[in-house]
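Student: No letters, just coordinates:
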């Protein structure tokens, strides 16, 4: 099956062109139907492509004279959007020259450019940043918002729940994902007014929605596998994400230190190495790389800035999956079913 080509912001990410191209090449070796529009400094991209002959016939280069820096304010980046690799990658999606865009660059700038260029879908007030996270269950968990919106009202949270469930159905194959709102307790009286109101609205609409709403969940339970989608505002979501990532690094570093502390510990490491390697694989953020901006008229995926080639390849794979499964169409249908908003609201939802 052929796919629309994916625009790659080749200059984004901490490691720049080399890793972005290497990641795209790795993704193409896994799935040779991928085609790319590589956006950035033409000479640097050509040099990087010399090491990846499998990319030559599947790629076109779009020269961009400027790059968005990691510490640049979104307002500053917006003014230079038409000259930057990030802005031109998103513009290619708007013009239909690419089906989706992937960038490892400045998250705030990427969100601002994507929202201004692609606009939000009908029925969605604000886009949200969603990503897959590992759990103790059989499938990964979707969490949103992870930083796009610091302040959210009940209406925003309900829309996030609908979008997150649509993403979960594509990413995990679950027919009716279990959705919960992140809160400081599970009792209905806990949390902000926005959380309590969103919970009431989701309970009332539960039978209309393509997911099962389970109320509130606390932060220490989000990776246990009890829910499939965790919904929160971008402020709390970003803090929770960084806390989980930090805890994962702490555990792996602690184990490494413990196994090197004595001869006996080193012997123990050799015995338990299969288990520790499995743990390392499970906690490696590169294996879950690729956060999706949900709610836009187009697919934009944020790769972690520090991602290696394997991580970039996974972000590309996430992007392709969203294209294959028509993410925006699914969200539109779910909105019509659950809230009565969106283009399909007056008719029967798909």
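Tutor: Structure's in. What do you need? Fair warning: this is a prediction, and the values are worked out from it, not measured in the lab.
Student: alpha carbons only for contacts and neighbour counts from here, please
Tutor: Will do.
Student: burial of the closest residue to residue 182 other than its chain neighbours, as a residue count?
Tutor: Leaving aside its sequence neighbours, residue 182 sits nearest to residue 217 (Cα to Cα, 6 or more residues apart in numbering; 5.1 Å). Residues near residue 217, counting by other Cα atoms under 10 Å, number 21.
Student: one more structure, for comparison:
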């Protein structure tokens, strides 16, 4: 059996090489069978590895001093893709030397480079960015698209639903994920033509391992009433940023409230266990690891500001998708629903 290997863009992210390497080392304690190739400045990587002997024996270093910065446009990144740490990590997936790539770098550049190098799976028109959001239910919710495609037709939305459900079955261990379309209302007549047409197609599909439960509004994203929420990237990105901003708002308000007086500080000490649970639930590092679904290969996007725990979670997601053959599952599901996706929606 071939030992799975993950390509790491060691230069991506806001926290630098030290945190990235520490996160990968933390992930290896959970996945001791994994091997890694770290792309980036060799001097910095070797200095960081000195603190992680468990990772050192399972990692190779490929040196490059070219880095895709946070301000680089996708077109700039593509021009330097062959030599950058991000581009080399994606290339490792393309040539088969790695089963997945993980980067905390520029999202737009990563998307453009990955799509150009890996192409989309047969039957997929556009890849979608999927990530987990916390909920009040037993599981997080998979949401897509979160910004890769600002305009989508009904065919794209149906494909996103199929990919999101396959992803949820792997990572959330769900046999039949509940899928909903993000809309401005739950009534059948609400929303754009594209959303309504996608809903009609999903309702007519009975041979897929998913359950389509209709529409969901933005205020119910965290309710736990869905396992997969599908949207075009414009609304999806706004929903994601709103959720992240609301989480920061709530924690900041609580912090101010509990430091406003001596009585409040006493209340804080009594409430500390509950507040710790709230912090854990809202911490983006516990939900880190967005995936570009629909590519002919696995590429995981870590949040740029992730700490070592967040990086470890992103690597864990990549490892699960390699082990469970995400691309193969998506391909199987597309084959089941092919006539509906390719014929009915094209005719509209």
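Tutor: Received, thanks. Values in this document were obtained by computation on a predicted structure and should not be read as measured data.
Student: quick one: TM-score?
Tutor: Here the superposed chains carry a TM-score of 0.96, computed using TM-score structural alignment, normalised by the length of the second structure; 341 aligned residues with a Cα RMSD of 1.2 Å.
Student: quick one: the residue nearest to residue 182 of the first structure from residue 239 of the first structure, how far?
Tutor: Separation of residue 217 of the first structure from residue 239 of the first structure (Cα to Cα, to the nearest Å) stands at 16 Å.
Student: contacting residues around residue 230 of the first structure?
Tutor: Shown in contact with residue 230 of the first structure (Cα atoms under 8 Å, 6 or more residues apart in numbering): 141-144, 161, 179-182, 217, 222.
Student: Could you identify the most distant pair in those?
Tutor: Pairwise distances across the contacts of residue 230 of the first structure peak at 15.1 Å for 161 and 222 (criterion: Cα to Cα).
Student: Of these two, which one has the most company?
Tutor: Counted by other Cα under 10 Å, residue 161 of the first structure and residue 222 do not tie: residue 161 has more neighbours, with 27 against 24.
Student: quick one on the thing from earlier: just the contacts of residue 230 of the first structure: which are in helices?
Tutor: Counted as lying in helices by DSSP state H, out of the contacts of residue 230 of the first structure, are residue 161.
Student: Residue 149 of the second structure against residue 236, yeah?
Tutor: No. Between residue 149 of the second structure and residue 236 there is no contact under Cα atoms under 8 Å: 9.5 Å.
Student: between these two, who's got more neighbours?
Tutor: Per other Cα under 10 Å, whichever of residue 149 of the second structure and residue 236 has more neighbours is residue 236, with 25 against 19.
Student: element containing that one, please.
Tutor: For residue 236 of the second structure, the host element (DSSP states H and E) is helix 233-258.
Student: Which part of the first structure matches that helix?
Tutor: Aligned using TM-score structural alignment, helix 233-258 of the second structure spans residues 234-259 in the first structure.
Student: before we move on, what about stretch 91-98 of the second structure?
Tutor: Mapping stretch 91-98 of the second structure onto the first structure (TM-score structural alignment) gives residues 91-98.
Student: how about the matching stretch: buried residues?
Tutor: Under the neighbour-count criterion of 16 or more other Cα atoms under 10 Å, stretch 91-98 of the first structure has 91-94, 97-98 buried.
Student: And for stretch 80-92 of the first structure?
Tutor: In stretch 80-92 of the first structure, counting by 16+ other Cα under 10 Å, buried: 81-92.
Student: Rebuild those as CSV, extending it with secondary structure and distance to residue 272 of the first structure.
Tutor: CSV is the format used below for these (DSSP: H, G, I helix; E, B strand; the rest coil; distance: Cα to Cα, whole Å):
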residue, secondary structure, distance to residue 272 of the first structure
81, helix, 51
82, helix, 53
83, helix, 52
84, strand, 48
85, helix, 46
86, helix, 44
87, helix, 48
88, helix, 49
89, helix, 45
90, helix, 46
91, helix, 50
92, helix, 49
